[in-house]
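>>> need the 3D shape of this:
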Amino acid sequence: MKTFCGLSYDPVKFKQTFRDNWNTVAPTYHAGWASAGRGPFRSTKELVKAANIRRDDYVLDLACGTGAVAKEASQFVGPSGLLVGIDFARGPLAIARSENPACNFAEMDAEHIGLRARFDVVLCQYALMFFPEPEKVLVALRALLKRGGRLAVAVHGPAEGVPYFSTIMEPVLKRIPDIRPAGTPNVHRFGRKEDLENVISAAGFSEVAVRNFIFDYQAGSFAQYWSDYMSTTAASIRSKIEARGAQVVEEIRMESEERSRKYADNGSITFPWQVLVATAANR
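Sure, this is the predicted structure:
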């Protein structure tokens, strides 16, 4: 395995796998999560609100996915403003375009942004933690922002704050600790306030502020939760889990079910979901 910047994972392969998986799960993700504003996507309104968008602002939605943030932001951008969304996967972009015909969308890698426009606001929901070089992305965003421009970023909280992920993933890692190469970006990468503040400040932003939100997510029965998680969240590693054999899969399932009971009431699971929303200025 090659080493990149001291890491034992291959960032090029990681991004390709991430893109392929994103293209596959985008319709389910959009219908069941983003467009419905369920669980963590209740942060969409909070993210856009925190950005304080004005009618004549030029707004960039970075790693826009299926366009949930762009749709919310479009309510605040007037005819003299501009709203652009970029993502590196065609599947979610197709959904974004179909639901937001008045917005501008482009297929573009956030680590290689090819835009000349200068923006008043940059929005980024649930993507910063997955960039192999997040500092590089944030520095590039500063160059795209006008003086006094505003950044608003949403990320998932730490493992203990988002049991939807950890309830299954911790039993997986216990049995298959090498399921992902060491150093692979993960969903909790900036889940702690100080880590999120530090990476944004290191890129040169000022007035960094982080707000903490606790939403809830109704996952249904354990069977529904297990099926949803394995077919969407764990889609990229599911084959590796199943390759360990039926006994290992059953052990993971049984431990996950036991862990989920603390969040269940009358057979229905409701998870708390911690989200951090950071804002910063380009002074």
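>>> can we go C-alpha only for contacts and neighbour counts from here?
Will do.
>>> quick one: the strands in the stretch 51-200 of the chain?
Listed in chain order, the strands of the stretch 51-200 of the chain (DSSP state E, counting those that start in this stretch) span residues 58-62, 82-87, 104-107, 119-125, 145-156.
>>> just the angle between the fourth one and strand 145-156, please?
When axes from the mean of the first three to the mean of the last three Cα atoms, to 10 degrees is applied, the directions of strand 119-125 and strand 145-156 differ by 10 degrees.
>>> most tightly surrounded among the strands of the stretch 51-200 of the chain?
Burial of the strands of the stretch 51-200 of the chain is given as mean neighbour count (mean count of other Cα atoms under 10 Å); strand 58-62 ranks first at a mean of 26.
>>> next, the contact list for Q274, please.
Q274 is in contact with P40, H156, G157, P158, G161, V162, N212, F213, I214, F215, counting by Cα atoms under 8 Å, 6 or more residues apart in numbering.
>>> buried members of the residues you listed into PyMOL, please.
For anyone working in PyMOL, the buried entries among the contacts of Q274, judged by 16 or more other Cα atoms under 10 Å, can be selected with:
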select buried, resi 40+156+157+158+161+162+213+214+215
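>>> got the contacts of Q274 as a markdown table, with distance to V122 columns?
Formatted as a markdown table, the contacts of Q274 follow (distance: Cα to Cα, whole Å):
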| residue | distance to V122 |
| --- | --- |
| P40 | 20 |
| H156 | 18 |
| G157 | 21 |
| P158 | 24 |
| G161 | 26 |
| V162 | 25 |
| N212 | 20 |
| F213 | 20 |
| I214 | 23 |
| F215 | 23 |
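>>> farthest from the middle of the protein: give me that residue.
Most distant residue from the mean C-alpha position of the chain: Q247, 31.8 Å away (Cα atoms, centre = their mean).
>>> to compare against the first, here's the next sequence to fold:
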Amino acid sequence: MSTKNNQPDWDKIAEKFDVWLPHIAPVGEVLLATLGAQPGDRILDLASGTGEPALTLARRLKGHASITGIDSADGMVQVAQAKAVKERLSGISFRCMPAEQLTFNDNSFDRILCRFGVMLFTDPLQGLKEMQRVLKPGGRFALAVWSTPETIPTLRWSYDVFSKRLPEELHPPLAKATSLGAPGMLEDLLSEAGFSGFSVESKTFDYQFRSFEELWDTVEASDVLKQQYDALPQNERGKIRDEVGRFARDFIHDGQLRIPHEYLVAAGGK
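Okay, here's the model as predicted:
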């Protein structure tokens, strides 16, 4: 991953990013079900971050597959590898590598997955071409990307409140995060990368919190908006929280904060 396009510094926030993992776990479950990995498969998890969903897959396959997770942020890779070592998981390893420059041979993997990574690649098309190159004939891929800006409420809220206070180069990365969500965009890229016979489906999951305070504590604990916060005067920070809180009020039901987010799942073979 890269800090370009206003993205967080993934190396620096690696150890804190895990606070989000329970909230995006449903997307990982959809990808794993779609991927259909089997014992004996050689599997690649692109933009694996701090290790998911590769680690979950390794636990389920119990060493009966070869799983490689890659990420371009070395800090993320170190956190992921430490988890695998701590759990004594076999058949899984992590490497620092940009998706656009995979060092694997052609036709190396039976299964390839990527959760919320492709749209953040420096060059998404080149990353998809590399994915197609290293996937075996008859192999299968599954990936997820965010949908359109209006369907990603939490990031859109952050963008709205920060963008009127900060210069453009410090705006939250709403455009980059949703860059493949427009109708037909992902399909066109996959076709250009050499894939055929794939499907793209729109799906929804909820961020669920006991309160807005719990949501905001997670945002702050993860440091995903650190560069935006650091650029603000101290007295503006409370205003940011209050404004986002007003957006969130419409999503409180039965004492729970449930915020629907839309994403796209692409799956197919080679």
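>>> TM-score them against each other, please.
TM-score for the superposed chains, counting by TM-score structural alignment, normalised by the length of structure 2: 0.84, backed by 263 aligned residues with a Cα RMSD of 2.9 Å.
>>> before we move on, back to that, checking my notes, the residue farthest from the centre of structure 1 in a helix, right?
Yes - applying DSSP: H, G, I helix; E, B strand; the rest coil, one finds Q247 of structure 1 inside a helix.
>>> if I look at it, how far off is I237 of structure 1?
According to Cα to Cα, to the nearest Å, Q247 of structure 1 and I237 of structure 1 sit 17 Å apart.
>>> kindly report the same for P171 of structure 1.
14 Å.
>>> more neighbours, these two?
Applying other Cα atoms under 10 Å to P171 of structure 1 and I237 shows that P171 carries more neighbours, namely 20 against 14.
>>> do you know how far that one is from H112 of structure 1?
Distance of P171 of structure 1 to H112 of structure 1, given as Cα to Cα: 36 Å.
>>> then R55 of structure 1?
Computed as Cα to Cα, the R55 of structure 1 to H112 of structure 1 distance reads 28 Å.
>>> swap in A243 of structure 1?
The gap separating A243 of structure 1 from H112 of structure 1 is 35 Å, by Cα to Cα.
>>> list the buried residues of stretch 158-175 of structure 2.
Quick answer for stretch 158-175 of structure 2 (16+ other Cα under 10 Å): S158, Y159, D160, V161, F162, S163, L170, H171, P172, P173, L174, A175.
>>> what's the answer for stretch 7-23 of structure 2, then?
Q7, P8, D9, W10, D11, I13, A14, E15, K16, F17, D18.
>>> over to stretch 117-135 of structure 2?
117-122, 124-135.
>>> select from these every entry located in helices.
Of the buried residues of stretch 117-135 of structure 2, the ones assigned to helices by DSSP state H are P124, L125, Q126, G127, L128, K129, E130, M131, Q132, R133, V134.
>>> among the residues you listed, which two are most distant?
Farthest-apart pair in those is P124 and V134; separation 15.6 Å (Cα to Cα).
>>> that older thread, want to throw the strands of the stretch 51-200 of structure 1 into TSV with distance to F76 of structure 1?
Below are the strands of the stretch 51-200 of structure 1 laid out as TSV (distance: least, Cα to Cα, whole Å):
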stretch	distance to F76 of structure 1
strand 58-62	10
strand 82-87	10
strand 104-107	15
strand 119-125	12
strand 145-156	15
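>>> can you tell me the centre-most residue of structure 1?
With distances taken as Cα atoms, centre = their mean, structure 1 has Y126 as the residue nearest its mean C-alpha position (2.0 Å).
>>> map that residue onto structure 2.
Aligned by TM-score structural alignment, Y126 of structure 1 pairs with F116 of structure 2.
>>> returning to what we had before: distance to V85 of structure 2 for the buried residues of stretch 158-175 of structure 2 - can I get that in a markdown table?
Listed next are the buried residues of stretch 158-175 of structure 2 as a markdown table, based on distance: Cα to Cα, whole Å:
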| residue | distance to V85 of structure 2 |
| --- | --- |
| S158 | 36 |
| Y159 | 38 |
| D160 | 41 |
| V161 | 41 |
| F162 | 39 |
| S163 | 41 |
| L170 | 37 |
| H171 | 37 |
| P172 | 34 |
| P173 | 33 |
| L174 | 35 |
| A175 | 36 |
